[in-house]
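>>> Following is a predicted model, sequence given first.
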Amino acid sequence: MNLFVLTGAGCSAESGLGTFRDTDGVWARFDPMKLATPEGFAADPDLVQAFYNARRRNTRAASPNAAHFALARLEAALERRGGSLFLCTQNIDDLHERAGSHNVVHMHGELLRARCLQCGAASPWQDDIGGDDVCPACRAAGTLRPHVVWFGEMPLYMHEIHDALEEADLFVAIGTSGSVYPAAGFVAAARQLGIRTCELNLDPSDNAGYFDERFYGPASETVPAWAGRLTAGPDAVV
């Protein structure tokens, strides 16, 4: 069985990392045009760096929750049986990796990397990014930005994502709003390919009607329960 899993902010919310589009989410409290666009960074790089420096510190302090660990266990179970789990995340934290997942694609970038505006290299970066910091790849100074996809920029790894979707037997969206494209369009693409679809979310997403199965509640509860049904009992498909 080849499984395609898309995760969003709801997967990390119980680890203390805020969602974005809820009524009390990040973009309800901060202006995304000032903090998450190339134009905002050009206008006030210090403000943008300070915002992402704070988020980087929050990410380092957070720990994976039961949903992250359940997906890592499911990946291992699939691999033992000759299958695969392609984990495409909209999240820029590293909680999937810290929980033990290996096949993770960050379509919106990674907060714990810094990208050089001069050479384009994305280097591991745990600390704050300062205006005079040097790129580890090309040694240029003052050229680093967060390695995150801002509004108006193209998501990463789209070819790999579409290839994995075409090979999938089941598409599952976990903790996503269903309102951010192109990720919100993956479920429609899966249906066109004849792939069964499943949603695990706190509440119905904007595109909930596209899913064949829907399970609602906290990710730390719904994801382990769903993964357990796939891997245990007489009706197990893994």
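That came through fine. This structure is a prediction, so every number in the text was calculated from the model and none was measured.

>>> make it CA atoms for all contacts and neighbour counts henceforth
Will do.

>>> same for the host helix or strand of residue 77, what does it pack against?
Taking DSSP states H and E as the criterion, residue 77 maps to helix 66-80. Other elements packing on helix 66-80 under the criterion 3 or more CA pairs under 8 Å, 6 or more residues apart in numbering; DSSP states H and E are strand 84-89, helix 95-99, helix 219-231.

>>> if you set the cut-off to 10 Å instead, what comes out?
Counting contacts by 3 or more CA pairs under 10 Å, 6 or more residues apart in numbering; DSSP states H and E, the secondary-structure elements packed against helix 66-80 are strand 2-7, helix 9-12, strand 84-89, helix 95-99, helix 219-231.

>>> Out of those, which gets nearest to residue 159?
The minimum distance between residue 159 and the helices and strands packed on helix 66-80 falls on strand 84-89, with 12.2 Å, by CA to CA.

>>> before we go on, here's another structure to hold up against the first:
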Amino acid sequence: MAAVTLFSKARSVLVLTGAGISAESGVPTFRGAGGLWRQFNATDLATPSAFARSPSLVWEFYHYRRELVRTKEPNKAHLALVEAEKRFEKEGKRFFIITQNVDGLHRRAGSRNLLEIHGNLFTTRCTSCGFIEENNDSPICEALRNRGLPNENGPEIAVTDLPSCRQCRSLVRPHIVWFGETLWPDVLEKIDEEINRCDLFLVVCRSFFSV
């Protein structure tokens, strides 16, 4: 009943979600049982230096994650947040989600007031001109077709065969915040704005870390 009272009185709700909400959809978490960082070394796959050293291996990892997420669907928690957003908007109230997840399941569920603070698996950024765009190609490039789990002992894909920029044809990277990087300035500003305007803050996650 206390939760119902809080929601009924709130004029602006801010929700923070993490890996736990997508675990119910079958998306692997990072540090839990079967988590990605229990299988792989993050410094080999999710840092700027790793990408500089082997963009082929890093793209194998993100291709694997992209294709895995394609097989998953938003779960009841994602859909419940969509319904809450609709109800609050109908009542003239504000409902906003900040997610640490990069799987895009909130968007697929239908959430509109959303900030993906660590980026999105299906967005790329050019390493040369900085062009950012959504990319839902499957596979993201022909050279990654039929590639599975990243294999550091496998054959390297030539940089010229990896995903490239539609504007300048240079190598692109996942538009993801990696270890050793900070959140983008506009994201930090938006987080600060939403925290200051909310009167109810709800946390729905198992872990405060996501890449």
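Alright, I've got the coordinates. From a predicted model like this one, the values you see are computed outputs, not experimental measurements.

>>> Of the helices and strands packed on helix 66-80 of the first structure, which is nearest residue 167 of the first structure?
Residue 167 of the first structure lies closest to strand 2-7 among those, at 6.8 Å (CA to CA).

>>> if I line the two up, what does residue 13 of the first structure land on in the second structure?
Residue-level alignment of residue 13 of the first structure against the second structure, with TM-score structural alignment as criterion, gives residue 23.

>>> which one is that match nearest to, not counting chain neighbours?
When the adjacent residues along the chain are set aside, residue 23 of the second structure lies closest to residue 29, with 6.3 Å between them (CA to CA, 6 or more residues apart in numbering).

>>> Tell me who's in contact with the match of residue 13 of the first structure.
Remark: with contacts taken as CA atoms under 10 Å, 6 or more residues apart in numbering, residue 23 of the second structure is in contact with 29, 32, 35, 75, 205, 206.

>>> Just give me the neighbour total for the aligned residue in the second structure for residue 71 of the first structure.
Under the alignment (TM-score structural alignment), residue 71 of the first structure pairs with residue 81 of the second structure. Applying other CA atoms under 10 Å, we find 19 other residues in the vicinity of residue 81 of the second structure.

>>> Find the residue closest to residue 81 of the second structure in space, skipping its chain neighbours.
What sits nearest to residue 81 of the second structure in space, not counting adjacent residues and going by CA to CA, 6+ apart, is residue 111, at 7.4 Å.

>>> so how far is residue 16 of the first structure from the residue mapped onto that neighbour from the first structure?
Residue 111 of the second structure is assigned residue 101 in the first structure as its aligned equivalent, the criterion being TM-score structural alignment. In this structure, residue 101 of the first structure and residue 16 of the first structure are separated by 20 Å, where distance is defined by CA to CA, to the nearest Å.

>>> go on, residue 87 of the first structure?
Counting by CA to CA, the gap from residue 87 of the first structure to residue 16 of the first structure is 21 Å.

>>> okay, those two: which has more neighbours?
Per other CA under 10 Å, whichever of residue 87 of the first structure and residue 16 has more neighbours is residue 87, with 24 against 14.

>>> returning to that earlier point: let me see the contact set for the residue nearest to residue 23 of the second structure.
For residue 29 of the second structure, the contact set (CA under 10 Å, 6+ apart) comprises 18-23, 35-38, 101, 206-207, 209-210.
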